[in-house]
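Undergrad: model this:
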Amino acid sequence: MKLRRDVFQAIADPSRRMIISLLSAQAMTPTAIAENFNSSRQTISKHIQILTECEIVKQEQKGREIYYRLNPNGMKEIADFIEPFRQMWDNRFDKLENLMKKHQSKK
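TA: Just a heads-up that it's a prediction; the model follows:
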């Protein structure tokens, strides 16, 4: 069984988060991705490899070019982890908003 990299370690790196942001807009070649960084193409390729191993991005061959695109299913593990916290903060902000409205109405 091949051990998969941890998705949270993958997104901990700012360069990899930037790659995810770039690919959320469109599929890109490694060269096109690397043009957005001051790092070597080899460094960016390593970041792409990690994101691919975590299944956050997928590669697709088009002719001679390899394109990388965001894999929404790969992001699900992250979203599932974050969701309870998002709900908790939404509830807290709702309570704060209600408290502020109540305070405003007393003035």
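Undergrad: switch to C-alpha atoms for all contacts and neighbour counts from now on
TA: Fine.
Undergrad: Which element, helix or strand, includes the residue positioned nearest the centre of the chain?
TA: With distances taken as C-alpha atoms, centre = their mean, the residue of the chain nearest its centroid is I20 (4.9 Å). In the assignment (DSSP states H and E), I20 maps to helix 14-25.
Undergrad: To check against the first, give me the structure of this:
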Amino acid sequence: MAPEVFKRVDGMSAVAAQPSSEEERTKALQALLSCPTASIHTDKPAKDILQVQNTFPLPINDDLPGVYLCGYHSESSYGATSYLIVHPEGNIMVDSSIEQFA
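TA: Reported below is the predicted structural model:
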């Protein structure tokens, strides 16, 4: 979600750089909100976290109009991703979670 900020280092995710613009900061906070393991933190509470929360769902890209990433991945669903597809005959929610059986 924030490739300018987070990178893979030795097979693990890591902060590669601090956000250098408001856009990068917003993307980093979106990643914080979406992290399934709650591994992303800030030194101080982000005062604008509610404004960033209201940016969801996020458009996937210009090539897929009407398809949005919902965010908020859950550790209990193994970090599954959910999407919203806006359709004139009714919207569709796609949840790629895996059921866990005991």
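Undergrad: Any idea what the TM-score is?
TA: Once superposed, the chains reach a TM-score of 0.26 (TM-score structural alignment, normalised by the length of the second structure), with 53 aligned residues with a C-alpha RMSD of 4.8 Å.
Undergrad: Which elements pack onto the helix holding I20 of the first structure?
TA: Under the contact criterion of 3 or more C-alpha pairs under 8 Å, 6 or more residues apart in numbering; DSSP states H and E, helix 14-25 of the first structure touches helix 41-53, strand 65-70.
Undergrad: For whatever helix or strand comes next after that helix, give me every contacting residue.
TA: Using DSSP H and E, the helix or strand that directly follows helix 14-25 of the first structure along the chain is helix 30-34. Here helix 30-34 of the first structure makes contact (C-alpha atoms under 8 Å, 6 or more residues apart in numbering) with 19, 22, 40-41, 44-45, 48, 66-68.
Undergrad: now the helix holding I20 of the first structure: how far from the chain's centre is it?
TA: Centroid separation between helix 14-25 of the first structure and its chain, computed with C-alpha atoms, centre = their mean, to the nearest Å, is 7 Å.
Undergrad: what residues does it touch?
TA: The set of residues external to helix 14-25 of the first structure that reach it, using C-alpha under 8 Å, 6+ apart, is 10-11, 33, 47-48, 51, 56-57, 68-70.
Undergrad: can you pull the buried residues of it?
TA: Within helix 14-25 of the first structure, the residues that count as buried by 16 or more other C-alpha atoms under 10 Å are 15-16, 19-20, 22-23.
Undergrad: picking up where we left off before, export the helices and strands packed on helix 14-25 of the first structure to a markdown table and tack on mean neighbour count and distance to D94 of the first structure?
TA: Shown next, in a markdown table, are those (neighbours: other C-alpha atoms under 10 Å; distance: least, C-alpha to C-alpha, whole Å):
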| stretch | mean neighbour count | distance to D94 of the first structure |
| --- | --- | --- |
| helix 41-53 | 18 | 36 |
| strand 65-70 | 19 | 33 |
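Undergrad: could you dump those to a markdown table with distance to R92 of the first structure?
TA: Below are those laid out as a markdown table (distance: least, C-alpha to C-alpha, whole Å):
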| stretch | distance to R92 of the first structure |
| --- | --- |
| helix 41-53 | 33 |
| strand 65-70 | 32 |
